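> Make a model of this:
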Amino acid sequence: MENRCRIRNWLRRFGVQISFFYLGLGLAIILILSGTIYFFTASLLMNEMVSKTHDLLELSGNNIATYIARVKGESDVFANSPVLRQYLEENDESLRPVLMSDIEQLLKNDDCKKSIVVVSKDGRILSNEENLDMSVSEDMMKEDWYMESIHNTMPVLTGARMQSFSPDKDNWVISVSTEITDSAGENRGVLLMDMEYGVVEEHLRSLDVGREGYVFLVNDKGELVYHKDTGFFTSPEKKEQLLTLLAEGDRYDKKKNLLVYQTEIENTGWILVGVVSLDTLKMLEQQLLEVVLFVGALLFGAVILLGILFTRRLAVPMADLEKGMGEIEKLAEISVRKHSFQEAEILAENYNKMIFRIRGLMKEIAQKEETLHQAQLNALVSQINPHFLYNTLDTIVWMAEFNDSAKVIALTKSLAAFFRLSLNGGRELVTAADELEHVRQYLYIQKERYGDKLSYEIRVPEEFLDYTVPKIILQPIVENSIYHGIKPMEGLGRILVTAQEEGEYLIFMVEDNGAGFNPASPKDGRCVRKGSVGLKNVEERLKLYYGQDCGVSIVSSPGAGCTVKLMLKKHVVHRETE
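I've put the predicted structure just below:
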């Protein structure tokens, strides 16, 4: 529990809270800025990668389209050659060498061309390759592949020099067909230009599709034209996967980190679909995250350093103020360190002004309390003197009534000595010798009044006589013993005044063999505690002079007399009334 309180108090300290505030604020700002920069930059990278991928796919598609267009152009030129038309119309074999020379030249101009085949309407074949296995007849208009070649001018994936598709990739070709017509527009034959399948791979090889990426081509009939994995050509399930990707269109699969983009290739009827694994983007994002974290850590370290410096500059003056205010009872002025905040300096200056003012007020209060203290003592003494004077004059009157002039004279002299000692030049402190002489004169007066009923004795060591004590402290006690102890009793009364010392204290004792009482009983103790004005005044005066540890104590019991102790300090000490 104590540790929890200590931790709670530590957390509530100004320096700790301001440190946590700046650290939290700095961390929040760094996280917000870092997150914003990271996501903004990552978005830019993503857009850049997508744009670059789109451009590359478009470029590859355009390259394929350009190549196919060039092949078609060459095919159209050769198909419209007058020599070729004459050869097909007139069946002039003398033109074969010329045409073969043209075919060889076309093949020589493009290494990717596999073969060039001319098939006439009546089934004749003109080609750079021999022993072609092709389905021909005298009426080619009845052959399905021939009719398809006439009507389909788009490039077609097929087996090389074969009309049936072969699973052997090395024999695959891209075939472009062109119808050969005469001047009247009637069909005279078909020109087939076969390009190696690798020409497509050559144009798509430069694409960076990532570790898990790939590209594929499909024609307008949904048939697969190109995929690096030949298993997709024979597996219906895999074909279905590709067609699903084609149907979904352009998209980004964040979970698999795959970008799907498709573009149409002009003059081919093909659609190029790129499934790009953005490995580079992933790597760049990772590097970006590491850089952002590193820079964020550096900034956070800088925030911590600046926060410590700023907090110390603010907290140290506050600690000085706290330390000074914690010792306010010393009324010491506070000095804050140089180069602190202006507010702290102003606060310290105002605090010092307050301390200066408090010092003046306390000095003024002390002077007023001293005056009040003296006035209280004088008031207490003034309460005692009239009371005793009344009792003494009553005794003198009593003696005068019996015409005992000698005793009246002696008693009057004793009374004069008593009041001389009471006044004591206006001083409140007297020697123990004067105080004992004062009570001796009082007992003499009372002895004359009570006669043999009262006897007294004063036994005080001489070494105590030089101590200073408040005046008129023993007489009220002796008076109380006479009036409340000896007067009510039957028989002779005796009063003994003694003194002793205990450490720093001087103790006077007044003992009597009077009636006694029970101090614990409110009824019996009322006369002593509240009924005797003199006894009460002595108690208050001793506490005013010496403090609460000094005063009057009573030991008594019914029929066993009473002992009153007055505890003083050996030297007079003025203290504030508690």
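
> From now on I want contacts and neighbour counts done on CA atoms only, so please keep to that.
Noted.

> Following the lengthiest helix in the chain in sequence, what is the next regular element?
Secondary structure of the chain read by DSSP state H shows that its longest helix is helix 14-79. Using DSSP states H and E, the next helix or strand after helix 14-79 towards the C-terminus is helix 82-90.

> Residues contacting that following helix, please?
78-79, 92-93, 95-96, 99, 120, 180-182, 188-189 (Cα atoms under 8 Å, 6 or more residues apart in numbering).

> If you rank those residues by neighbours, which is first?
Highest neighbour count within these: Gly189, with 29 neighbours (other Cα atoms under 10 Å).

> What distance do you get for that residue to Gln241?
In this view, Gly189 and Gln241 are 39 Å apart by Cα to Cα, to the nearest Å.

> can you check Leu411 too?
141 Å.

> neighbour-wise, which of those two wins?
Between Leu411 and Gln241, counted using other Cα under 10 Å, the more crowded position is Leu411 (24 against 12).

> Enumerate every residue touching the more buried one.
Residues in contact with Leu411 (Cα under 8 Å, 6+ apart) are 396, 445, 448.

> Could you do Ser277 as well?
Neighbouring residues of Ser277 by Cα under 8 Å, 6+ apart: 209-213, 257-259.

> of all those residues, which comes closest to Tyr351?
Asn257 (67.6 Å; Cα to Cα).

> ok, that closest one to Ile458 distance?
Taking Cα to Cα, one finds Asn257 at 116 Å from Ile458.

> Asp133 now?
Distance, Asp133 to Ile458, using Cα to Cα: 162 Å.

> More neighbours: which of the two?
A count of neighbours by other Cα under 10 Å puts Ile458 above the other of Asp133 and Ile458, at 15 against 10.

> let's see this one next to it:
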Amino acid sequence: MAGACGREKGGPDRQGNAAAAGGERDTHLHTITGNSNGSLFMKNKLKDSITIKILFAMCICIVSFTLVSSLVISALLGSRLSERARQTNEQYLITIRNQLNGYIGELNTLGALCASNQNITQALGYHTLNNVSAKRMCLKAQEALDSYLSSSSLTLYATRLAIFNSDNICITASASRGHNISETEQLQEYAAACFQNGTGTPVYSWRSAIPNVSASALTSSTDKDSIILACLYPLSVSDGYYLYMEIKPELLKSPLAPYQNLQQIFITNEDRSIFYSSFTPSADFYGELSDLTDGITLQTGGRKYELSSCRIPEFGIYLCILSDKTLFAGDNLYILYLLGIILITTISAGLIITRIVSTRITKPIHVLTAHIRKISETDDFSYNPDIVTSSDEIGEIGHAVNHMALHIQELLTEMEKMFEQRKNIEISLLQSQINPHFLYNTLDSIRWMAVIQKSKNIELTTRALENLLRNVAKGVGDKITLQDELSLVQDYVHIQKVRYVEVFDIHYDIPEEFLSCKIIKFTLQPIVENAVFHGIEPTGEFGEIDIRARSDGEGLYLTIEDNGAGMTPEELQSLKESLKNSNKDSLSGIGVANVDARLKLNYGPQYGLLYDSMPGEFTRVTIHIPLERD
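Presented below is the predicted three-dimensional model:
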């Protein structure tokens, strides 16, 4: 009884300890309250620091993303613009070249017309102009020249147009300056030098074939170095008939006029002399013209340019266009301005959005923190709807906190009930405690008296009861072999057969390979006991109980089946609920439901008891446990 008294004092002691703990916690709460004013600033600072961290992190992400995106977009757009500029320049050059090719075609057409004109060929066929017919034919030839020149677009640029032969006969257009004998001889020498190999290809030159006259006499200019385009066209090389034309350089400048304000254009010849430019080249620019490969980079005036060039082989010149490659210039500067505006706008919008998001995150966090602090300070585990107002992750956390608080409250209530039940059980055990050795010795004496009196049934029954009581006294949580468990069932069945004579019989179908498998003690006995009391006895007829064993390789299945009353699903569920605790006639004090709980506790939730029953037919209980061998 001393032990019982000691356990009974456990309840008041626990309450006293709880009260002491409560007092200590109250003291701690007073300390916290006393320091609350001092920590208010720290809490506000912590709140601000979290917000600042969120803002800072978001700003870094936004700025980094926007900056990288801007640089990538700038590079892509810059590359795209450069490519478009290159393509545009190529189109410009193609257009200009086509116009110049048109002028070249005009020159060839003019030469072909002159070569095919009968008056011109007849006039050039004379060796002298001493007779009237020769002079009359020369006038007709001059009229033909005037007609061809006036109908050609070259009339705007031609300063001299003449046809001549090797006999010093030279016929000029009316608008052109005439030739004297000396000038005609110079033209003959120039033609002989150009066509000495007998080729009939027109010859173009950027100097006059009459050097003594030069361009000043042709253009009424006082500049002796004026550039002129001279064209010598062979009407008939074999007969010595030629057409000579001098053209103003405006022939080249006119196609460039529409583009000179859009691009930087210049024209150079094979000697790299620039005789036309839409800009003023720097002094060092001429030194970079040694290579006019398309796509190279040239520099002038401190800026870098990409060169697009096109050679006109007939005139021996290069048409060149420069595209500015400087970063802060033209379209590139516009792109940078645009990206700067996008960057500032994105950062501003990001800061506003970040602030809004930060507020929406921190506000419910503060509510949640206040509720958790309330739980820790007041032991108030009640449901708080304020922390589950949102449906996001924070709302899920609030729902989990509410669920946890309610679960803690349930656990505390359950612990109080368990403590009360444990106290009552300990008192009952102490009150009913009997010395097991005294009980075993008494049963052993009865068994020997039966042996002496040759009462076999009493001897076997006493031995069975003694074995059962010994195993109950040793505890019911140990694991034993299936063979030992079946021995306990046989002892129990022997005792029940003494009580219920000719009421039931039991059969075993256990392969020998499973006898060494491990099983928790008193797993089969409560189920066999339930089959006798609730399956066979209510029928009032003789019944049979079958115990079988099988395995699927990983699990062991033990089936206890009786042919008793059977049950409906509702009756089966009701019976499972009523069998959670054993009745007063139970041997081991373990209910069938508790057997299931013990199996799940030891092996896991996938193991335990499986029920199957049919009213008036059978009740089958299958035990599923892992296959463990001794």
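
> Superposed, what's their TM-score?
Scored by TM-score structural alignment, normalised by the length of structure 1, the superposition of the two chains gives a TM-score of 0.51; 354 aligned residues with a Cα RMSD of 4.4 Å.

> circling back: using PyMOL, define a selection of the buried residues within the contacts of Leu411 of structure 1.
Buried subset of the contacts of Leu411 of structure 1, written as a PyMOL selection, criterion 16 or more other Cα atoms under 10 Å:
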select buried, resi 396+445+448
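
> for the contacts of Leu411 of structure 1, which one is nearest Cys112 of structure 1?
Set against Cys112 of structure 1, the nearest of the contacts of Leu411 of structure 1 by Cα to Cα is Ile445 (156.5 Å).

> Show me which positions of the helix or strand harbouring the closest one end up buried.
Secondary structure from DSSP H and E places Ile445 of structure 1 in helix 432-450. Neighbour counts using 16+ other Cα under 10 Å place 432-446, 448-450 of helix 432-450 of structure 1 among the buried residues.

> so how far is Ile480 of structure 2 from the counterpart of Val275 of structure 1 in structure 2?
Superposed on structure 2 with TM-score structural alignment, Val275 of structure 1 falls opposite Leu322. Going from Leu322 of structure 2 to Ile480 of structure 2 by Cα to Cα gives 99 Å.

> Between these two, which has more neighbouring residues?
Under the criterion of other Cα under 10 Å, the comparison of Leu322 of structure 2 against Ile480 puts Leu322 first, with 23 against 16.

> show me what contacts the more buried one?
So Leu322 of structure 2 contacts 263-265, 305-308 (Cα under 8 Å, 6+ apart).

> Out of those, which are shared with structure 1?
Contacts conserved in structure 1 for the contacts of Leu322 of structure 2, using both residues aligned by TM-score structural alignment, their matches' Cα atoms under 8 Å: 264-265, 305-308.

> Which of the contacts of Ser277 of structure 1 are buried? Put it as a PyMOL command.
Burial among the contacts of Ser277 of structure 1 is assessed by 16+ other Cα under 10 Å; the matching PyMOL selection reads:
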select buried, resi 209+213+258+259
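
> ok, the contacts of Ser277 of structure 1 vs Glu58 of structure 1, which is closest?
Proximity of the contacts of Ser277 of structure 1 to Glu58 of structure 1, judged by Cα to Cα, is greatest for Val209, which lies at 13.6 Å.

> Map Asp331 of structure 2 onto structure 1.
Per TM-score structural alignment, the equivalent position to Asp331 of structure 2 in structure 1 is Leu284.

> Next, the angle from the one helix or strand its match maps to to helix 14-79.
Following DSSP H and E, one finds Leu284 of structure 1 within helix 279-326. With axes from the mean of the first three to the mean of the last three Cα atoms, to 10 degrees defining the directions, helix 279-326 of structure 1 sits at 170 degrees from helix 14-79.

> In terms of secondary structure, what does helix 279-326 of structure 1 contact?
Helix 279-326 of structure 1 sits against helix 14-79, helix 342-401, with contacts defined as 3 or more Cα pairs under 8 Å, 6 or more residues apart in numbering; DSSP states H and E.

> The helix or strand where Lys536 of structure 1 lies corresponds to what range in structure 2?
Assessed by DSSP H and E, Lys536 of structure 1 sits inside helix 533-546. Against structure 2, there is no aligned range for helix 533-546 of structure 1 (TM-score structural alignment).
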